[in-house]
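K.L.:
using only what follows, build the 3D model:
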Amino acid sequence: MAREIRVSVDDDEVFERMRARKRELDLSWEEVLHRGLRDREGGVEDLGDRIERQVTRRVEQSLGSAFGVDVGGPGDRDPTPGYEPDPPGGVDPAGPSTPGDPTAGTAGTAGTAGGTGGLDEEMETLANAEDAVLAFPTLADEPHNTVPLRVTIETGADGMAVDVVAVRTSRAAADRNRFDRGARRAIAEELAGGGTATLSLAAGEEEYPVVPELSWATEDGHPTVTEVEIVEVRFGD
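P.N.:
Here you go, the predicted structure:
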């Protein structure tokens, strides 16, 4: 008997972040495949030709082994300048490590072999952060004029430091961060004139005047904040 299993997700920032990381990895693989070139001492070699030659050599060796025929030997080397034998286990599916390849040689990222620690740490940080809302006193008190965030907070003798982990994009925040035309200019003028925004936590039980730096994009004709940095928390304002 078939069973239907439904998973309810109240807040899916983690899933959105994982989808974004998957898109980054897909693009990096596409970049490697389309580049298709490897620097050599004597020039460049087409990646497709290299793979085809290695596969052909493997087939010949397998047939020779099956029929007891000695195929190649110590002198059977690829004539390509700068040729290096295949690594144990076959052709490296990640291709060459070239400058600009975001998946090559980056410690702690999901693009390295066994290096998912970076993504795991990012997910843990996101899960341990708390919800916050950034509002702007110069705009009407409407949800679409606010930016939903996930933040971590540190306090000490120097005051408070707020680290924005993510701009929330989950279904629970779908009615926020869709500003009207003209709102971006009003926010820019307010901040440039020394004004502040309001960071609210715990459903408004904690509020702090802050100075944010905002990065913008446009979605469906509406200005949308894509990144936030809290530069300063101003106590006493």
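K.L.:
alpha carbons only for contacts and neighbour counts from here, please
P.N.:
Will do.
K.L.:
got the contact list for the helix or strand hosting residue 184?
P.N.:
Using DSSP states H and E, residue 184 maps to helix 183-192. Helix 183-192 is contacted from outside by 136, 138, 139, 196, 197, 211, 223, using Cα atoms under 8 Å, 6 or more residues apart in numbering.
K.L.:
can you tell me which of the residues you listed are buried?
P.N.:
Buried members of those, counted by 16 or more other Cα atoms under 10 Å: 136, 196, 197, 211, 223.
K.L.:
mind checking the SS state of the nearest residue to residue 229 once chain neighbours are set aside?
P.N.:
Excluding the flanking residues, the one nearest residue 229 by Cα to Cα, 6 or more residues apart in numbering is residue 213, at 5.1 Å. On the three-state scheme (DSSP: H, G, I helix; E, B strand; the rest coil), residue 213 is labelled strand.
K.L.:
next one: the top helix by length along the chain to chain centre, how far?
P.N.:
Of all segments of type helix in the chain, defined using DSSP state H, the longest is helix 13-35. How far helix 13-35 lies from its chain's middle: 8 Å, per Cα atoms, centre = their mean, to the nearest Å.
K.L.:
what is the neighbour count of residue 9?
P.N.:
A count of neighbours around residue 9, defined by other Cα atoms under 10 Å, yields 11.
K.L.:
where's residue 125 relative to residue 165, distance?
P.N.:
Residue 125 sits at a distance of 8 Å from residue 165 (criterion: Cα to Cα, to the nearest Å).
K.L.:
before we compare anything, build this one as well:
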Amino acid sequence: MAREIRVTVDDDEVFERMRERKQALDLSWEEVLHRGLSDESRADLDLDEQIERHVGQRIRNSLESAFGGLPEQPPDGPAPGGNAPDPPGGVDPAGTATPGDPTPGAGGPAPSAPTELDETVERLESAEDALLTFPFLDDDPRNTVPLRVDLETSADGLSVEVVAVRTGRSVADRNRFERGARQSVAESFATGETARLTLGDGAESYAVVPELAWRTAEGDPTVAEVTIREVVFGD
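P.N.:
Purely as a prediction, here's the structure:
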């Protein structure tokens, strides 16, 4: 039987992940302008005109994406008759919604599909806080790994999926292992020792066999990724 416990993320790990995602996708205005202005066909325009046209085109592209296309305007202003063309959507004199309008009573446009970033944040919010400790190491916060985990219980026992290794100000004193700790961890695991996974406020604690991916930060070993291979019950 699967269980689900929703908690509030009180750390800044979500912000950190969002920032990393933004850095990976963001294109600076300087680079955008550089790309837009490098078109040789615009060599006859001065800088102000190039920027104005480039930004104007970006605005038009955004509007086209939002409204599904903009009506073509006559080259010399409004059509003969003195009336400006209707904006996308609206109501005709008979009171009938024009095609550009959302369906009356539908509450506006349909919401957009969740993005990958939305799903990542949702998973982090839905996961639980946990702390991975190593009984054979010194009792020091640096020798612990704060996690966000999803748990599922079944006839086979308990399975643990690590959603994230927590980072941020509230856990800055953790996951900065002492020199030589990585060797102690490797030797202990090879001789059958287990780590300890403690959930939330400590009401639940399990012996686990983890797989750890290590990095070094200023010479100190740091765990970058954790996979819980087995939860051990009994002696």
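K.L.:
quickly name whichever of the buried ones among the contacts of helix 183-192 of the first structure is closest to residue 237 of the first structure.
P.N.:
residue 196 (8.8 Å; Cα to Cα).
K.L.:
tell me the counterpart of that closest one in the second structure.
P.N.:
Residue correspondence to the second structure (TM-score structural alignment): residue 196 of the first structure is matched to residue 194.
K.L.:
pretty sure its match contacts residue 209?
P.N.:
Yes: using Cα atoms under 8 Å, residue 194 of the second structure is in contact with residue 209, at 5.5 Å.
K.L.:
confirm that residue 114 of the second structure sits in a strand.
P.N.:
No: under three-state DSSP, residue 114 of the second structure sits outside any strand and is assigned coil.
K.L.:
residue closest to the middle of the second structure?
P.N.:
The centroid of the second structure falls nearest to residue 117 when counting by Cα atoms, centre = their mean (3.5 Å).
K.L.:
leaving out the residues flanking it, which one is nearest to that one?
P.N.:
Residue nearest to residue 117 of the second structure in three dimensions, not counting chain neighbours: residue 18, with 7.1 Å by Cα to Cα, 6+ apart.
K.L.:
count of residues packed around the aligned residue in the first structure for the one you found?
P.N.:
Matched by TM-score structural alignment, residue 18 of the second structure corresponds to residue 18 in the first structure. Residues near residue 18 of the first structure, counting by other Cα under 10 Å, number 15.
K.L.:
kindly provide the distance from residue 18 of the first structure to residue 54 of the first structure.
P.N.:
Taken as Cα to Cα, the span from residue 18 of the first structure to residue 54 of the first structure is 35 Å.
K.L.:
what of residue 235 of the first structure?
P.N.:
For residue 235 of the first structure, the distance to residue 54 of the first structure equals 66 Å [Cα to Cα].
K.L.:
neighbour count: those two, which is higher?
P.N.:
residue 54 (17 against 10).
K.L.:
which stretches of the second structure form helices?
P.N.:
13-25, 29-37, 47-67, 116-126, 181-190.
K.L.:
which residues does the first one contact?
P.N.:
With contact meaning Cα under 8 Å, 6+ apart, helix 13-25 of the second structure is reached by 117, 121, 124, 166, 167, 168.
K.L.:
10 Å instead?
P.N.:
For helix 13-25 of the second structure, contacts defined as Cα atoms under 10 Å, 6 or more residues apart in numbering pick out 26, 116-118, 120-122, 124-125, 148, 164-171.
K.L.:
just to revisit the earlier point, shared neighbours of residue 125 and residue 165 of the first structure, which are they?
P.N.:
What both residue 125 of the first structure and residue 165 touch, as defined by Cα under 10 Å, 6+ apart, is the set 150, 151, 152.
K.L.:
the residue nearest to residue 229 of the first structure corresponds to which position in the second structure?
P.N.:
Under TM-score structural alignment, residue 213 of the first structure pairs with residue 211 in the second structure.
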